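Participant: All I have is the shape, not the residue letters:
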């Protein structure tokens, strides 16, 4: 409970015995997305005073699920809000391992399934529409802040965003990063074997055909006051001017030893351009280690459906389990958000 005590002492959470056992509730809701003229499926995790049996759905054949109390009442008080963004071809449920830990600490955590880049509906063409994902996060924040069921529980002065892989770019975009379409196209001309470039090539997507105005526009959302990007993609297209203009705390985490981090996501040079940014690496892990732990039968299932990505594989030699990696990364993430929000007091 040390982190929770810190939040209470900092005035970011109301002191309440409801948190003694760190219970977490979860709901899946539909929220309006004006930018898409549609709705978004959003998962929310939050502190709750309710008690009950934690039963995972068991529907996912690949990933272990982290159970929470479905539909439980939200605990009394207001809480910092963390928006999370999944990677290309992923889903928000893949990050439940992190979301439940943050909610147990005393955050409300919310994240959408980004249409067009979510597991089961992802396409190379939709992946180029980077601006849509940034708008998704802003639309989720707007909707929750206006919803009478959620608004009283959200501390609007302490809103952060965290993203993984393509989601890492998404949260950097709401922090103020802008991208250069031609720079991204040149990168894929030169780095054809990088995963993102292979993906675009598989759909015969010409990056130079993407809408230049929308691709390069600012998607900054000043309501978001702290950002953590995990192995962010599209970094080779970030503009130096926009990086130097960021005025909120930014933390970038690369997974793996420096010599093993792919150029597609390596961000030490990016962090160096951002005033006051923190850059860290996580040894003994690989990019996909950030996903939820795999079920024991997952490798055989993935092989049976022709999946070629090493979804369940961690660093060669398995120096650490995925569970151990998650413990370290969750602690890093919690510490970063707590420090940033405390500085705003």
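Facilitator: All right, it came through fine. Given the structure is predicted, the values throughout are model-derived calculations rather than measurements.
Participant: contacts and neighbour counts: CA atoms only from here.
Facilitator: Fine.
Participant: Please go through this structure and pick out the longest helix.
Facilitator: Counting by DSSP state H, the longest helix found in the chain is helix 322-343.
Participant: Could you check how far the closest residue to residue 179 other than its chain neighbours is from residue 244?
Facilitator: Leaving aside its chain neighbours, residue 179 sits nearest to residue 238 (4.5 Å; criterion: CA to CA, 6 or more residues apart in numbering). According to CA to CA, to the nearest Å, residue 238 and residue 244 sit 11 Å apart.
Participant: So if I had to pick from the two, which one is more boxed in?
Facilitator: residue 238 (22 against 17; other CA atoms under 10 Å).
Participant: okay but the more buried one is in contact with residue 176, surely?
Facilitator: No: Residue 238 lies out of contact with residue 176 (CA atoms under 8 Å); the separation is 10.3 Å.
Participant: Let me see the residues that make contact with the longest helix of the chain.
Facilitator: Residues outside helix 322-343 that contact it (CA atoms under 8 Å, 6 or more residues apart in numbering) are 7, 10, 12, 98, 101-102, 158, 160, 226, 228, 249, 251, 282, 284-285, 289-290, 293, 314.
Participant: Against that first model, consider the following:
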């Protein structure tokens, strides 16, 4: 099982999911995406979107061919969990072909991405990885880049989670559109909360430091949701990967 965190996150951002999968018998590997993590935000522009799938391909290469316990992994039973920009990464890896030309920039927007768009500077197409046999996708970012046509190549079973409120740079309507455009019969869940509800419950210290990440709508119990979330994710991978290890 490989895990891709969101923009500016880090490898243990989804520790509850990681622990639940590990406790269920899965081997789990997560990385800090170079140039796009809590301690290093040096990468800029559209290359952030295309380099992330390549990072996950290299991680999977390492786990299957170089890791000291590689014999414990069944290469026919590989899954992926991705959140936000990590969910975008997952959709690409299982066959999505994003079209960054669909981005619309306001004239006053001078971000690296918009400057590249105006200059017609697009990175190479990101890689797919057919070794990934199932994926859990939570609130994918960069949703504008997907259409029913460029999602049609996805063949792996998907469990998809989306928030009703979005936030954190993620457009709830765009995620709903992408979710409804996925081929096959994905297992879709809608959560009556915002984007950050997919992160584990915050400590008091983190809530004071990052209230926008830790705040939820009135009546939404993030701890209770994560108990259900973790169970559902584990159940999906058990059903699709038949245990994940040998």
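Facilitator: Okay, I see it. Model, not experiment: these values are computed from the prediction.
Participant: quick one: the helices in the stretch 201-345 of structure 1?
Facilitator: 212-216, 240-244, 268-273, 298-304, 322-343 (DSSP state H, counting those that start in this stretch).
Participant: quick one: what's aligned to residue 237 of structure 2 in structure 1?
Facilitator: Aligned counterpart of residue 237 of structure 2 in structure 1: residue 337 (TM-score structural alignment).
Participant: Can you report how many residues neighbour its match?
Facilitator: Neighbour count of residue 337 of structure 1, defined by other CA under 10 Å: 27.
Participant: Check the gap between it and residue 160 of structure 1 for me.
Facilitator: Counting by CA to CA - residue 337 of structure 1 and residue 160 of structure 1 are separated by 7 Å.
Participant: shared neighbours of the two, which are they?
Facilitator: Joint contacts of residue 337 of structure 1 and residue 160 (CA under 8 Å, 6+ apart) are residue 226.
Participant: Secondary structure element holding the most centrally placed residue in structure 1?
Facilitator: For structure 1, the residue nearest the mean C-alpha position is residue 163 (2.5 Å; CA atoms, centre = their mean). Using DSSP states H and E, the element containing residue 163 of structure 1 is strand 154-164.
Participant: Mean distance between that strand and structure 2 after superposition?
Facilitator: Superposed on structure 2, strand 154-164 of structure 1 shows a mean distance to its aligned partners of 0.7 Å (mean CA distance after the TM-score superposition for structure 1).
Participant: how much does that strand deviate in direction from helix 322-343?
Facilitator: Angle between the axes of strand 154-164 of structure 1 and helix 322-343 is 140 degrees (criterion: axes from the mean of the first three to the mean of the last three CA atoms, to 10 degrees).
Participant: Aligned counterpart of residue 81 of structure 2 in structure 1, please.
Facilitator: Using TM-score structural alignment, residue 81 of structure 2 pairs with residue 162 in structure 1.
Participant: Pull the number of nearby residues for its match.
Facilitator: So residue 162 of structure 1, with other CA under 10 Å, has 27 neighbours.
Participant: Go ahead and confirm it touches residue 92.
Facilitator: No: contact criterion CA under 8 Å: residue 162 of structure 1 and residue 92 do not qualify, at 11.8 Å.
Participant: Next, show the common contact partners of the two.
Facilitator: 84-85.
Participant: In strands, which of the contacts of helix 322-343 of structure 1 fall?
Facilitator: 158, 160, 226, 228, 251, 282 (DSSP state E).
Participant: From residue 44 of structure 1, how far off is the first one?
Facilitator: What it means is residue 158 of structure 1. Taking CA to CA as the measure, residue 158 of structure 1 falls 17 Å from residue 44 of structure 1.
Participant: Surely residue 104 of structure 1 is within a helix?
Facilitator: Yes: Residue 104 of structure 1 forms part of a helix when assessed by DSSP: H, G, I helix; E, B strand; the rest coil.
Participant: Just give me the match in structure 2 for it.
Facilitator: Aligned partner of residue 104 of structure 1 by TM-score structural alignment: residue 23.
Participant: now the helices of the stretch 201-345 of structure 1 in CSV, with distance to residue 195 of structure 1?
Facilitator: Listed next are the helices of the stretch 201-345 of structure 1 as CSV, based on distance: least, CA to CA, whole Å:
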stretch, distance to residue 195 of structure 1
helix 212-216, 20
helix 240-244, 24
helix 268-273, 19
helix 298-304, 19
helix 322-343, 22
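Participant: among those, which is nearest residue 117 of structure 1?
Facilitator: helix 212-216 (15.9 Å; CA to CA).
Participant: on contacts alone, who are the packing partners of the closest one?
Facilitator: Here helix 212-216 of structure 1 touches helix 130-146, helix 181-190, going by 3 or more CA pairs under 8 Å, 6 or more residues apart in numbering; DSSP states H and E.
Participant: and the longest one, which stretch of structure 2?
Facilitator: Helix 130-146 of structure 1 corresponds to residues 49-65 of structure 2 when matched by TM-score structural alignment.
Participant: mean offset of the matching stretch relative to structure 1 (after superposition)
Facilitator: Using mean CA distance after the TM-score superposition for structure 1, the mean distance for stretch 49-65 of structure 2 is 0.7 Å.
Participant: Give me the contact list for that stretch.
Facilitator: 2, 4, 29, 31, 33, 70-71, 73, 75, 85-86, 89-90, 92-93, 123-129.
Participant: do stretch 4-21 of structure 2 as well
Facilitator: Contacts for stretch 4-21 of structure 2 (CA under 8 Å, 6+ apart): 3, 27-28, 30-33, 36-41, 56, 80-87, 89-90, 199-200, 226, 230-231, 233-234.
Participant: how about 6 Å then?
Facilitator: For stretch 4-21 of structure 2, the external contacting residues (CA atoms under 6 Å, 6 or more residues apart in numbering) are 30-32, 36-38, 82-86, 230, 234.
Participant: ok, and for that stretch, which residues are buried?
Facilitator: 4-7, 9-14, 16-18, 20-21 (16 or more other CA atoms under 10 Å).
Participant: again, but for stretch 280-295 of structure 1
Facilitator: 281-294.
Participant: what about it, distance to the chain center?
Facilitator: What separates the centre of stretch 280-295 of structure 1 from the centre of its chain is 14 Å, taken as CA atoms, centre = their mean, to the nearest Å.
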